[in-house]
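In: No letters, just coordinates:
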């Protein structure tokens, strides 16, 4: 009996397809591995959360994985020198803005009449005064009315540490007399007259510069009388101590382009 039962067990055919079970498990794991690699290579916040939740449910995990933060955070500037320069530049702009507001308030009547313009840029604060407010035609002596306005400006400049550049401009009509052989001498003399008044009003001479540009930097066409009147001007620029390199402009406007050759 025992020999016969054992022979029956030994005679059972061998199962040659059991390897398919291990192979199927290996393929499943390999597929899961490539899915994970793909999801890491191209992160999508919504798809990543759905996929992590699905894996957690499938493998019995405790909760889903935390989503990856793909947003760029605003970190502080790491360079101390750059951070300090940025802060100094901010304070300088605030100081120049206050100065521009004070000048606008002081020269408000002339600003309303269109005879004075106050502007602010990367160079600093510029006060552009029409020459008719300051001088008689063809002259470089300040009128009594203009002295009052300029002395009010000098009071603000005296308490301010910035350098000041005074630029004289004329129209393109030539002038030839014993005092001013050309517009160069006239524009330089007018700038010098404003500088002398500032010095007499208490502004330190070392902070002042006088420049004559003649008719080389017009702000309006010289073909008509109103354009020539705008070009006859004196510009007082309070120069910023920390120019902004991102918006820095030349010290004078570019001259107009020459007409093309015929």
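Out: Here it is on my side, so go on. Just so it is clear, the structure is predicted and the values come from calculations on it, not from any experiment.
In: hey, let's count contacts and neighbours off CA atoms from now on
Out: Will do.
In: Is residue 85 located within a helix, as I assumed?
Out: Yes - looking at residue 85 with DSSP: H, G, I helix; E, B strand; the rest coil, it is inside a helix.
In: What distance do you get for it to residue 120?
Out: Taking C-alpha to C-alpha, to the nearest Å as the measure, residue 85 falls 20 Å from residue 120.
In: So between these two, which is more surrounded?
Out: residue 120 (18 against 12; other C-alpha atoms under 10 Å).
In: what about that one, which helix or strand?
Out: Using DSSP states H and E, residue 120 sits in strand 116-121.
In: Okay, buried residues for that strand please.
Out: 116, 117, 118, 120, 121 (16 or more other C-alpha atoms under 10 Å).
In: putting a second one here so we can go through both:
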């Protein structure tokens, strides 16, 4: 063996580090997924735990097309059958349930008439013939607007006529009994759909909508609403549709506005 020194061999071990993480975006996506699943299972539970009327009440509450809310046959509270308009319950159906005329109050702002709206809502909930489907409530710059609308199978008037149906008579009775304790003035406006109508002697949708508003005025008065508080009766033909579809039955309606005090 040679006495020459052996060469020193240095081995370098290369360490390959794993690629760096891609940030926390996956955590956000995962959190969104978990939240969506939680919402989905909550929806499934609600569908299983509620009745059809209660589900309609929930749908009405979240309907963005009606600023205040639609009056639903499911009652005031979407899950318990109370009102979405108030935090209390009135233990009678309608202010005018008895024969005594309620004591008149001073004119008030429509935002303070939740008792009357609650009375209206409870009276509708007590009806078993689907009257709630004919009514919508919303706020406007003028005041509280109560829309009495046609339904395809249950019109408020005979076709092309200002003769009221029993449905309209009952609706105006509920409105009169619920609001005859306030001192605010109201206005009544008739509306038609866009189907062209022209009767004899040039009778048109303008005449028809005005006559229907006047019929509603007479019914409200017959049911106890003070005639002197009706400040306007007019017709707008089809110029202010409620639905995007100009031929929708909902456009055939009576608008009753409780004016600001």
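Out: Structure's in. What do you need? Every value quoted in this text rests on a predicted model; they were computed, and no experiment measured them.
In: Helices along the stretch 1-150 of structure 2, start to end?
Out: 25-49, 52-61, 114-126 (DSSP state H, counting those that start in this stretch).
In: how about CSV for the ones you listed, with mean neighbour count and distance to residue 243 of structure 2 added?
Out: Below are these laid out as CSV (neighbours: other C-alpha atoms under 10 Å; distance: least, C-alpha to C-alpha, whole Å):
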stretch, mean neighbour count, distance to residue 243 of structure 2
helix 25-49, 11, 28
helix 52-61, 18, 16
helix 114-126, 23, 23
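In: which helices and strands does the strand holding residue 120 of structure 1 pack with?
Out: helix 80-106, strand 124-130 (3 or more C-alpha pairs under 8 Å, 6 or more residues apart in numbering; DSSP states H and E).
In: hang on, the earlier thing: from the buried residues of strand 116-121 of structure 1, which is closest to residue 48 of structure 1?
Out: Distance ranking of these against residue 48 of structure 1, using C-alpha to C-alpha, places residue 121 first at 49.5 Å.
In: Report the separation between the closest one and residue 205 of structure 1.
Out: Taking C-alpha to C-alpha, one finds residue 121 of structure 1 at 24 Å from residue 205 of structure 1.
In: The strand holding residue 120 of structure 1 vs structure 2, average distance?
Out: Taken over the aligned residues, the distance from strand 116-121 of structure 1 to structure 2 averages 2.1 Å (mean C-alpha distance after the TM-score superposition for structure 1).
In: In contact with the counterpart of residue 186 of structure 1 in structure 2, which residues are there?
Out: Here residue 186 of structure 1 is matched to residue 208 in structure 2, going by TM-score structural alignment. By C-alpha atoms under 8 Å, 6 or more residues apart in numbering, the contact set of residue 208 of structure 2 is 160, 161, 162, 192, 235, 237.
In: Residue 208 of structure 2: what secondary structure?
Out: Residue 208 of structure 2 is classified as helix under three-state DSSP.
In: quick revisit: to residue 231 of structure 1, which of the helices and strands packed on strand 116-121 of structure 1 lies closest?
Out: Here strand 124-130 is closest among these (C-alpha to C-alpha), at 8.0 Å.
In: Can you check which part of structure 2 that closest one sits on?
Out: With TM-score structural alignment as the criterion, strand 124-130 of structure 1 aligns to 143-149.
In: Following superposition onto structure 1, what is the mean distance for the matching stretch?
Out: Counting by mean C-alpha distance after the TM-score superposition for structure 1, stretch 143-149 of structure 2 comes out at 1.3 Å.
In: Just checking the distance from that stretch to the centre of its chain.
Out: 10 Å (C-alpha atoms, centre = their mean, to the nearest Å).
In: ok, and what's touching it?
Out: By C-alpha under 8 Å, 6+ apart, stretch 143-149 of structure 2 touches 110, 134-139, 156, 168, 171, 249-260.
In: Would you enumerate the residues in contact with residue 188 of structure 1?
Out: Taking C-alpha under 8 Å, 6+ apart as the test, what residue 188 of structure 1 contacts is 167, 168, 210, 211, 212, 213, 214.
In: quick one: what's aligned to the second one in structure 2?
Out: Under the alignment defined by TM-score structural alignment, residue 168 of structure 1 is paired with residue 190 of structure 2.
In: The strand or helix carrying that match - contacts with which helices or strands?
Out: Secondary structure from DSSP H and E places residue 190 of structure 2 in strand 186-191. With contacts taken as 3+ C-alpha pairs under 8 Å, 6+ apart, strand 186-191 of structure 2 sits against helix 205-222, strand 230-235, strand 253-259.
In: of all these, which lies closest to residue 35 of structure 2?
Out: strand 253-259 (42.2 Å).
In: so the closest one aligns onto which residues of structure 1?
Out: So strand 253-259 of structure 2 is aligned with residues 233-239, judged by TM-score structural alignment.
In: The matching stretch: how far from the chain's middle?
Out: 22 Å.
In: One more: stretch 139-157 of structure 1?
Out: Taking mean C-alpha positions (C-alpha atoms, centre = their mean), stretch 139-157 of structure 1 and its chain are 34 Å apart.
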